[in-house]
Structure formats: C-alpha cells, structure tokens
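>>> Sequence isn't available, so here's the structure alone:
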C-alpha cells in the first residue's frame, strides 16, 4: 500500500469553495453532496449531471478536464466537452470498453486518441490498471484543474454520463474543492488509467482530516479468493465494516449506546455479497442498529439479513426487457432503480465516536473487486446527515422502495 498524502485540507476547503486570487470568472461550484431524483421534474432528475455540466462550462482555456467513467452517451455532455476543447481546454477522457456507442466514437474522432496530446479519449481495456480481461473501469470521477474561480475540483459520483442515469436511477455526486493533495492523488491514478497496463501498487490511498479516498483493484490469488468464495481479508468493504463498533458514546447512535448503520447498495450478491451480509448480521448480534435499501440484491443476501433481524427494502421498479450493462444484449431486469453505493455510520468507527459516510462506485458484488473503483470516506456531520436524509426518503416511501421478493411492473420514474 502506498500513501499518496498524509494531511488534507481543512473542512472549509472541502465544503466552502474559496475563490482563487485573480480569477476572471467568479463562478464557484457547490461543494459537498447532491442527489438526483428520477421521479421528479427535469431539474430534479438532472441534479448530478448539471453539477458536472456547470463545471465544464466554466473551465477556462489552459485548464485540464480529466474524466474517467464507465459510459458516456449524453449528446449534450459531448457538445459541452467539445466546446471546451475548442476554447483551449485540455479534455482528457478514459472510458470502459464494454459500451462504445456513437457519442464515444464521435468524441474520440474529434479529441483524438493520442494519449500524449493535451486532449484525447482513450477506450480502456477492461479495468485499465489490472492487465487482465477481468473487471471494468467502473469509477466515475470528473475533475477540473480549475473551473470558474475554484482550483482543484473533483466530483466523484455513482452516476455515469448517460441519459439513463438521470431518467431511471437514483444517484449521488460528492464534490471536493481546493484540496490540492487529493487532486494530486487523483491525477496519479488518472495517469495510470491512461497508461492502460498493470499498475503497482494496486491500492492507492489518500487520508485527510475530513476526506479519505481509496482507489482500488484486486490482483492475482487474492482476487480469485474473493470472487469465487467471498473470502479474503483484502476486501476493503469488509475491513470497513469490521472497524465499526456497535457500542458508542452518548450523543451518537440511537441515543441508547448503539451505533446506527444505514446501507444503500445497488448490486449485492454472490459469495462476496453473502460475506458482507454475514458481517452485518454479526454486527446486528453485537447490538448495531442496521437497516438496508438495495436494488440488485440476491435472495441469499436478503435471507441472511432478515434472519439476523435487519430490515430490508428494495428500490427496483418497472421490470421488463432492457439493454444489458455491457450494451450488447437484451435482458430482463429493472429499468428504474437505485444506483447508489453508500454506508453511513453514526456511532463508533475506527475506535472513535463520530459520524461517517463512505460512498463511491463500488458495489458489494464480485465485479466490484476486479474493477477499478473508488471509495470516499467522509467525516463531516453535515455530509453524513445529507446521506442519511436521502436514505430515509427512500426507505420510508412506498413509492420508492418495496418489500423484497417482488418485481413491480409499474414505473415511478415515468
């Protein structure tokens, strides 16, 4: 493991953008979390994508936009990126090779594919940094060396730059502004993605006072153990859960000494998913107050959770034929669902009482361990409260979540 940075910017730099001296454009991005609502109007549906679009519009000539995402199919996003390129912005994009549609092909033809140039679009092989055909480039990070009056802007999201992400998915985006050390760490990872070959170390880590970030992929025998049997201590999600203490101090948790854990997870299945569910069951037995919202959650995972007394609600609707994730087949599945991947803890974590959320691109399923992924760990009460409020909106609404075991054909994301 390699530590890219030991100290972070103060909380004010994470959540309150500070204008750069001499900036011509006074615009500042909104730092912190935002969530879209696919059941709402245009503004509610496009909350996440508008965050990215605004940053693209305000990127000045000479600055650099770096995008790493699973897919881009929005024509409006492509137009903004090409306008930025024409006004002198370096536009550098890395995408996954599963879905290479018209928008990606057009961007590649206009930006070029020379990775030594200022602008380019590179189609990665599998997970870019693994050197094997397994896994995907699955993180969704949109960064700007400068946008408006703000330097070092990084947006990490559960959302790809696709129309479906706004029309049929619940997603989040978390924006950090002015944290140069974090931005440098991300730039190192991006350069590895661009090289598109085996990268070592396999796990790059940034730890700050408020924000910590893990860029991970698994390798070799460790990856096979986790994918095939759900075992192995190398699973960072399992490690995080094991650092939750179920007894906590007054002023935290449920007010009766119990840590509160809330999970909102898109894909959760197979051996790895079952191992994570068993860990939550063990935590429930130790006194943690745990409840779950999921989407693609296997029956075996649901049974493990429910047998432990953990309430589960499912956010998937409008089951029918749809394009597969790889983009090359028609499958039967949910066309309106939660795509979020986060956990909040109110209580004891890493040996201290506090409040934390971890969020990013990684699902609790086998592909999450063979792909290039990112997880943000944020210790800010206001941020945690925002994620908890989103969880409660979904868990407490019969229009958004339902009991496990049914496949609603209705479409709330109409």
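Looks like it came in fine. Treat the numbers as computed from the prediction; the structure is a model and nothing was measured.
>>> From here on, just use CA atoms for contacts and neighbour counts.
Noted.
>>> And the helices in the stretch 101-250 of the chain, which stretches?
Applying DSSP state H, counting those that start in this stretch to the stretch 101-250 of the chain gives helices spanning 102-111, 163-167, 180-195, 220-229, 236-242.
>>> if I pick residue 301, what's in contact with it?
Listed by Cα atoms under 8 Å, 6 or more residues apart in numbering, the contact set of residue 301 reads 268, 269, 273, 274, 277.
>>> do that again at 6 Å, thanks
Contact analysis of residue 301 by Cα atoms under 6 Å, 6 or more residues apart in numbering lists residue 274.
>>> Name the SS class of it, please.
Of the three states, residue 301 takes helix under DSSP: H, G, I helix; E, B strand; the rest coil.
>>> Mean neighbour count and distance to residue 344 added to the helices of the stretch 101-250 of the chain, as JSON lines?
Formatted as JSON lines, the helices of the stretch 101-250 of the chain follow (neighbours: other Cα atoms under 10 Å; distance: least, Cα to Cα, whole Å):
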{"stretch": "helix 102-111", "mean neighbour count": "17", "distance to residue 344": "35"}
{"stretch": "helix 163-167", "mean neighbour count": "20", "distance to residue 344": "23"}
{"stretch": "helix 180-195", "mean neighbour count": "19", "distance to residue 344": "22"}
{"stretch": "helix 220-229", "mean neighbour count": "16", "distance to residue 344": "24"}
{"stretch": "helix 236-242", "mean neighbour count": "16", "distance to residue 344": "11"}
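>>> With distance to residue 31 added, can I get the ones you listed in JSON lines?
What follows is the helices of the stretch 101-250 of the chain, written out as JSON lines (distance: least, Cα to Cα, whole Å):
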{"stretch": "helix 102-111", "distance to residue 31": "28"}
{"stretch": "helix 163-167", "distance to residue 31": "20"}
{"stretch": "helix 180-195", "distance to residue 31": "14"}
{"stretch": "helix 220-229", "distance to residue 31": "35"}
{"stretch": "helix 236-242", "distance to residue 31": "25"}
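>>> Alongside the first one, take a look at this:
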C-alpha cells in the first residue's frame, strides 16, 4: 500500500516496552459479587444513533458521546474496546473513573511489530494498561489490555495493523448490550483533522457476534485459514477482516455492489479515505460500469485514493468531490475524510430500498484494508440511509473541488 495515513505515524514511533499486560484471565468470568447493580437511580437509556466527527465545525462529537456512555456504565458492567489506538483527552478521564468505580475495562489495541505498548500513539492506552496493572497488584481482576503484534486475527505481514474500531458496553444506564462500530480513531489528533463516523445499536445478536470477534482478537493469533467472518441479523449484516486472501469472489464490498442495480433508479454516495491496489481497481470498475448504465455516484476522494481509481470513475461520469482540504490552521493544516462510508438507494421488484454502510474497511487489498483487522456493518433502513446522507453532506458541499493531494499527518 502506497500510503497508510495514521499507520505511517504508528510505524515511526518509538515502541515502549513497559507496562504490558497480556491478560492472563481472558476467558475468566467476572469475580464473585461483581454483578451489575440495579442502578434504579440511573434512568439514562441508549437508542440507535449515528454520529460524525466534523473537524471543521463539531470536533470531538464522538469522543463526547463515548464519554457519556462511559459515565453511565455502572459498577460491575464491562466495556470492551477494539481500537487502533486510544489517545483522547476527552474519553480518558471517564475511562479512568469508570475503572476506579468498579467497571471492567477490556481493550485490544495495536501494538506495532513487537506487540508492545505504544506511548507515542496510544498514549491513553498506555495509561489504561498501567492503571489496570496497579489494580491487579491489589487483587483487582476482570480488566486487561492486549497489545496486538501487527494484526490480531490475521497474518502478521509488514504494515498490517489491528485497525477495527468497535466499542461495546454490557450496560449503559438502563440499556444492555450496546455496540458502536465505525471509522473513528479515538484520539485528539483525529478529532482535530478527520471526518469519521460511528453507529450505535442495541441489538443483542449484534452484541454477541461482535463480542465473539473481540474474544478472538484478544488471543492475538491467526483465526483460521481465512479469518474473514460474516454475520447478519434483523436489518443488518456485518463483516470482519482480515481476509487472506481477498478476491473478487469473496469481497463483501463487490458482492454489495453487484447486488445493487446499475441503472438510473440507483443513487450512491461514498466517502472513502483509501481506495487502491488490485481490490480498489476491481471495485472502481464495477462502480464505473454502474455509472455508465445510468446510476448516479458521488465519491468524496480521500487522501489515499489512487489516481487510477479517480481516472476510472471520472471517465465513467461519477461526481468527484475533494476529500482533503486546507484549513488555514497552523497545527492542523488539513481536514480530510477518514470515512469508509457508503449510502445507496435503488429500486428492485418495484420497491425502493435504502441502505448505509459504516466501518473501518478501506477499499484496498493491502495492509490498510483487507489484510488488517476491520469491521464494517451494513444497515438496511430508511433511517440509516437518511442519517448518513445528512452527515456526509458537509463534505460534499465543500468547495473548491481541486482533488489535490495532501498529507493528512
């Protein structure tokens, strides 16, 4: 892969080898007496939501949402974090307070080529690991941090990473089994620079399926011959990478695009940080064929979308929007899309359908996409389509559209 954005930053930092906790009790049950209390005084509830971090107008929105959920997680409940890194000054105080009041905090974080704590990137992750280590010294159990060596469930090739972004809460206020999935890296730098989204759902089956992948990732070893996994439920489907190999025959994104008619009744919006390599090419060819048959496509071109993809879609007649803009700010000179999101509406058998997809999968076959840990969910509802369409609108409305290159770091 030509450039991997945040991954490049990760691979350049100095690895810090202290405060590693390998979670010897990964499969252990919560300690006796740690059941979730009734918490009748906490009337807070969670409903479905979709949120976008907008670095130009509403930075930190997702971090504050996470903070609220963490603050309403009662003692004895569990927070499960599958994240590239943790470096948010907004969520860290809430996580620390939650652990101190008896919440179990379990995290699987990227640990670089050596699988060790990365203070230069995952600064709050290192603090969390140290906090948990101190608790274990005093007999506290039920919390842990795993630093993966490159991927969690795949082949540890050069440049592969634990890139998924999934937060789960066994209970928030009065609501049980809360799952958040999306493209948001939890940190102050992405809050300041990157558009990214998360969807929050309270589906028990989704919670269980995502938990199964969290447990597998915490083992930090290859999960079968091909670790690609798929799940589905009422109004949603979900896939997890790595996929080794990734081919046109097993690519869930190509399967998605082939299921959508390529005609004038179809409208698609894609905001994509990275689209390149062989996989990016076959997806671009399918999209181009759909556009040439009358479908309307708007693509927000992120910093790592290859020139060949831009040319293929531009020649077909797609609307191309700039996904990297100068801000005029000294400390964060660029704002850019870190989204890997898509909306679509189409007609099949005389019925109009609506869908939205949100997750961490960059559309490439390299280390930033199919070879690394990813999670992407498809939502088949008018609500999801309309909500994500509204959240993507500021990126599409931004002018001018020069499609200039930028370094988001």
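The structure has been received and is ready for your questions. Here the structure is a predicted model, which means the values were calculated and not measured.
>>> between the helices of the stretch 101-250 of the first structure, which one is nearest to residue 156 of the first structure?
Nearest to residue 156 of the first structure, of all the helices of the stretch 101-250 of the first structure, is helix 180-195, at 10.6 Å by Cα to Cα.
>>> give me the stretch of the second structure that the closest one matches.
Under TM-score structural alignment, helix 180-195 of the first structure corresponds to residues 204-219 of the second structure.
>>> What are the contacting residues of that stretch?
Here stretch 204-219 of the second structure makes contact (Cα under 6 Å, 6+ apart) with 108, 152, 153, 177, 179.
>>> In strands only, show me these.
In strands, defined here by DSSP state E, the members of the contacts of stretch 204-219 of the second structure are 108, 177, 179.
>>> out of those, who has the most neighbours?
Within these, residue 108 tops the neighbour count with 27 neighbours, counted by other Cα atoms under 10 Å.
>>> Need the counterpart of that one in the first structure.
Match for residue 108 of the second structure (TM-score structural alignment): residue 94.
>>> Then residue 237 of the second structure?
Using TM-score structural alignment, residue 237 of the second structure sits opposite residue 212 in the first structure.
>>> ok, now which ones touch the residue nearest the centre of the first structure?
Per Cα atoms, centre = their mean, the C-alpha nearest to the average position across the first structure is that of residue 360, at 2.4 Å. Contact partners of residue 360 of the first structure, counting by Cα under 6 Å, 6+ apart, are 158, 374, 375, 376.
>>> show me the contacts for the first one.
The reference is to residue 158 of the first structure. Going by Cα under 6 Å, 6+ apart, residue 158 of the first structure touches 171, 172, 340, 360, 361.
>>> For residue 99 of the second structure, see how far away the corresponding residue of the second structure for it is.
Residue 158 of the first structure maps onto residue 183 in the second structure when the alignment is built from TM-score structural alignment. For residue 183 of the second structure, the distance to residue 99 of the second structure equals 25 Å [Cα to Cα, to the nearest Å].
>>> Which of the contacts of residue 158 of the first structure fall within strands?
Secondary structure defined by DSSP E assigns 172, 360 of the contacts of residue 158 of the first structure to strands.
>>> Name the nearest of the contacts of residue 158 of the first structure relative to residue 136 of the first structure.
Using Cα to Cα, these come closest to residue 136 of the first structure at residue 361, 11.3 Å.
>>> Residue 139 is in contact with the closest one, correct?
Yes - the pair residue 361 of the first structure and residue 139 qualifies as a contact (Cα atoms under 6 Å) at a distance of 5.1 Å.
>>> Compare the two (neighbour count), which wins?
Neighbours per residue (other Cα under 10 Å) separate residue 361 of the first structure from residue 139, with residue 139 holding more: 29 against 26.
>>> Translate that one into the numbering of the second structure.
Match for residue 139 of the first structure (TM-score structural alignment): residue 164.
>>> how much space between the residue opposite residue 120 of the first structure in the second structure once aligned and residue 297 of the second structure?
Here residue 120 of the first structure is matched to residue 144 in the second structure, going by TM-score structural alignment. Here residue 144 of the second structure is placed at a distance of 44 Å from residue 297 of the second structure (Cα to Cα).
>>> quick one: which of those two has more around it?
Higher neighbour count among residue 144 of the second structure and residue 297: residue 144, with 26 against 23, using other Cα under 10 Å.
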